[in-house]
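J.: predicted model, plus sequence, below.
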Amino acid sequence: MQDLDVMGTFWLPNQERIAVFGRLTFNTKDGGIVHLADTLAEITDNHERHEKGGGTRSHVLGVLHKRSYDQPVTLLDCLWLSRTKYHAHMILIGAHFATDEETVFESASIRFNDAGAWLGQDAISVEVDTALDGVERRELTARLDRPPRISTRFARGEVALDFRWSRQDIEFKSMAIEQWPQFELTYDDRTSVSKIIEDAGNIYNLMSLCTDRPGLFDRIHLYRTDLPQKALTGDEFPGTQQEIELRARLGDRSLPVDAKVLSADDVPVPFDDLGIAGLASWLDRSPGIMPIIGALLSMRHREIYSENRFLNLASAAEGLHRATVGGRYLPDSAFRRLRRELRGYLPDEHHKWFNDLFAHANSPSLADRLTGLAQELGDSAHSLVGNNVDAWVHTVKKVRNDLTHLDEDRPQYDGRDLFFLAESIFDVTRLCLLLRIGLKPESLRRIARDIRTHGNFVQVEYTIQRISPPQPEAQEIE
């Protein structure tokens, strides 16, 4: 999202006559900040000016003074920092919304910086002819072929992928053609901004898992059929919808704006391997497993302790298997009966210790769950964790158990070893998660092979050998 720095006039709902001059700034690191010449206030029923300190203002309305026109703006969930300074959690540029009931929309379009590489569809082709008969000239032909729009249903509406384009000409000098993909959400019922942000964030999370890096939000536009576009004179254009631009701190803000442009060749899981149906399934299922997704995405966080990263990934793998497979050694009723019988042999003062010890005894262990996930990938698991899956499971379990015991005698692990082990867990868990939303099984072998080629496969095997070296077989004494 682009930075913003503009002067304007701001007021609380229904208090436009005591509007305050100020300056609104926005960037993806700090969010929206409004500096005011005076505090925001209200006129009470007895015509007195009332100032409220602290807390939040759910809605602050305003007008941005652009060079040649004024533009309405709404600031949402504004945190009071001082009498003349507020932090705006969300900024809506293009209209005024005075209440939560008004701040709802029918559709949204979302653009990401890495979407083009994830989709891998280039709509612009260029042909250059060489010079003819010694004439010093070259002929160039540029062609734009927009891919068709695709869409499908999800639980609360329709999700679509479309390609848009624009053209800018400077007479006698230049012509520029730009095309971009965007994801479009059309809801069955008008939806709040926070819910739209949640859906946009879920698409972002899926893209980040597939491209293997955090991306950036380029733009989010919101629409309603009863908010048409208007001319500068205020006249409405029939059959149109006003773009309401949303600005907020979204995504991984540690990614530099000038980060390396992602190539389609660098994407481990292209969009086509999931398709629009996979995206719809993700929108429906991901809200229920957000802690697992968040732990997975911490793999690519830039500022995180290596031990925390490893423990996050181990927790994500265990959580995914528990949430989607479950598993019990005994039926719950049989386990409770067995536990009561065993507890009956102990004195009362040991019952609490026994209950804590057996709290999770009926659930599969971390080793069982890691083995189950690896088995879901079949032979492709060997491209991610090495030829000896059992050795990988044993190593991950050993390191996880050691790191959860905060005593002086626990082993110390090198940060590189923890990183490579965490990455192997990440690769296995990521593919198992994507299989659950529709990843094509026939693509699995190719994806795992590409991850092995471009990843840290050799370091994973070396790490396993260092931490859990194979034990020599016992020799019989003659």
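T.: Alright, I've got the coordinates.

J.: every contact and neighbour count from this point should use C-alpha atoms.
T.: Noted.

J.: neighbours of residue 6, how many?
T.: 14 (other C-alpha atoms under 10 Å).

J.: who does the helix or strand where it lies touch, helix- and strand-wise?
T.: Assigned by DSSP states H and E, residue 6 belongs to strand 4-11. Secondary-structure packing of strand 4-11 (3 or more C-alpha pairs under 8 Å, 6 or more residues apart in numbering; DSSP states H and E): strand 20-27, strand 56-65.

J.: next structured bit after the first one?
T.: So that's strand 20-27. Per DSSP H and E, the helix or strand that comes after strand 20-27 is strand 31-36.

J.: here's the one I want to compare it with:
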Amino acid sequence: MTLDVLGYWWLPDHEDHKVPGRFIWDAEEGGDLDLLGELIPLELKDNVLADGRVQKYRERRTKLQSQFPIIHGEVRRQAFTLLDSFSLNGVGLSDLEESPEHVATNGVLVGAWYTDRDGIEADRAIFHMRHLTTWVDTDSITTRYPHMDGEPDGPYIAITARQAPAYIARFENAEVRLFNELEPTGDRDTHSGVNHAWRLAIRADDASQLEKLTDIATNLRALVTIGTGKTADIEKTVLQHPKLVKRNLAGEALPKFRNDITYYSRWSHRSSDTAPVGRHDMYFDLAQLGGPDVIARWLATTARYSTELRRVMATRYTDAMYLEDRIANTCAALESFDIVRRGVPKDEATFKERIRASAENLGTPFADLIVEPLDEWLKEVVRARNDLAHHGAGFRLNGSVGEHFLAEQLYWLFAMNLLREAGADDAAFESIGKHRGLQWLVGQARERHAAE
């Protein structure tokens, strides 16, 4: 999603000082605000010289003064709130006249003004998530060619679109809904069709902080990423607040109809691969997972292991991470995961014992993946982890520890343990095991084990 707008911009504490400027938003680069003046009003001070003359000067800004949690803007009567911004040249502003200022920003809300970063609330949020539609895996749209099926007098093409029922789960004080969206396309004269998509909608019982809503979405994003094997980027977010309702021509509020607030954010670790995922390329879909009840349990599970989940998923969301970092991050997350899961204090179990506990918690699905006896595999993991932690021989000789399939084995040890904790159906584990990516890992493990 991109924006390129001209408007007036100001700080909440200086509403009477509005500066014209151009704002550009790019999902990869974030926001760029080019102003024709300065956000902080220019204040000149007097420096009285020894001969009585007065010299004008301005105090230099500090780095802290060049950070702006909130910037307000107005573009064609539409409200903008820029989030987590900082001036790229504010510290260096020293002229006695107002100078152009260049500001970078990490997020923007279009449709409302908020005065406090912690006060950004909404009770409804809709997230457009890449690959969610394929992962839900329904038959909302069917296409037939009657003339090819023995019906020469029938229509040439018949497209049937059915509104599929929503999947609904409860998590804490919110309803989490996956709903089917069907949208007609074309001018109906020269071309016509239907866009089909599944969306994530969160409806909180009361207005909730933005972070709470986005935490739910990012935890579900991790599930879809694990299931599809491709990064489920959040492409668009629409928020609604109970006080922002539509009004009729008489100015009366229509409580059932809300104004949308579009939220743009630099979601961490966006994927460069935007191609759709094929149904046969996925590790498991929603039906194999077990349906909406498992989604509710997944959200509860990942809330408990949120730090561990984010650390491991960072290894999947980006291709820029070194293999050694993937192994180190996943090992650290697995160690922390076991501390929380079993409640065994950090100093009362070794790293090896914790990895063993996670492997034994999975049983056959993981034993089939590593092929070799668990004790032998654990030795390899401990050796790799120690070499990384202490720059041991393997690291010093070639700058690399382990191999790609060791990193993958550790990743699936973590991912499948979370699925187990969430009560995923056996069908999900069976589907993971049959995936050609996992079969490749098994083949590599067999070759290595046979060569030893």
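T.: Received the coordinates, thanks. Not measured: the values here are computed from a predicted model.

J.: could you save the helices and strands packed on strand 4-11 of the first structure as CSV and add columns showing mean neighbour count and distance to residue 382 of the first structure?
T.: Compiled in CSV, those are given as follows (neighbours: other C-alpha atoms under 10 Å; distance: least, C-alpha to C-alpha, whole Å):
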stretch, mean neighbour count, distance to residue 382 of the first structure
strand 20-27, 20, 44
strand 56-65, 21, 53
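
J.: residue 227 of the first structure is nearest to which of those strands?
T.: Of all those, strand 56-65 sits nearest to residue 227 of the first structure, with 16.9 Å by C-alpha to C-alpha.

J.: state the distance from the most centrally placed residue in the first structure to residue 356 of the first structure.
T.: Central residue of the first structure (C-alpha atoms, centre = their mean): residue 205, 2.6 Å from the mean position. With distances taken as C-alpha to C-alpha, to the nearest Å, residue 205 of the first structure is found 36 Å from residue 356 of the first structure.

J.: kindly report the same for residue 156 of the first structure.
T.: Residue 156 of the first structure is 42 Å from residue 356 of the first structure, by C-alpha to C-alpha.

J.: of those two, who's got more company?
T.: Each of residue 156 of the first structure and residue 356 has its neighbours counted (other C-alpha under 10 Å); residue 156 has more, 14 against 10.

J.: so what corresponds to that one in the second structure?
T.: Counting by TM-score structural alignment, residue 156 of the first structure corresponds to residue 173 in the second structure.

J.: do the same with residue 264 of the first structure
T.: So residue 264 of the first structure corresponds to residue 279, using TM-score structural alignment.

J.: next: residue 144 of the first structure.
T.: Aligned partner of residue 144 of the first structure by TM-score structural alignment: residue 161.

J.: right, and its match touches residue 141 too?
T.: Yes. Contact criterion C-alpha atoms under 8 Å: residue 161 of the second structure and residue 141 qualify, at 4.5 Å.

J.: so between those two, which is more surrounded?
T.: Set residue 161 of the second structure next to residue 141 and count neighbours by other C-alpha under 10 Å: residue 161 wins out with 18 against 15.

J.: elements contacting the host helix or strand of residue 356 of the first structure?
T.: Using DSSP H and E, residue 356 of the first structure maps to helix 351-357. Contacts defined by 3+ C-alpha pairs under 8 Å, 6+ apart place helix 351-357 of the first structure against no helix or strand at all.

J.: run through who's touching it.
T.: Helix 351-357 of the first structure has contacts (C-alpha atoms under 8 Å, 6 or more residues apart in numbering) with residue 343.

J.: next one: stretch 260-269 of the first structure
T.: 114, 116-120, 210-212, 270, 447, 450-451.

J.: what is the end-to-end distance of that stretch?
T.: 19 Å.

J.: okay, buried residues for it please.
T.: 262, 264, 267, 268, 269 (16 or more other C-alpha atoms under 10 Å).
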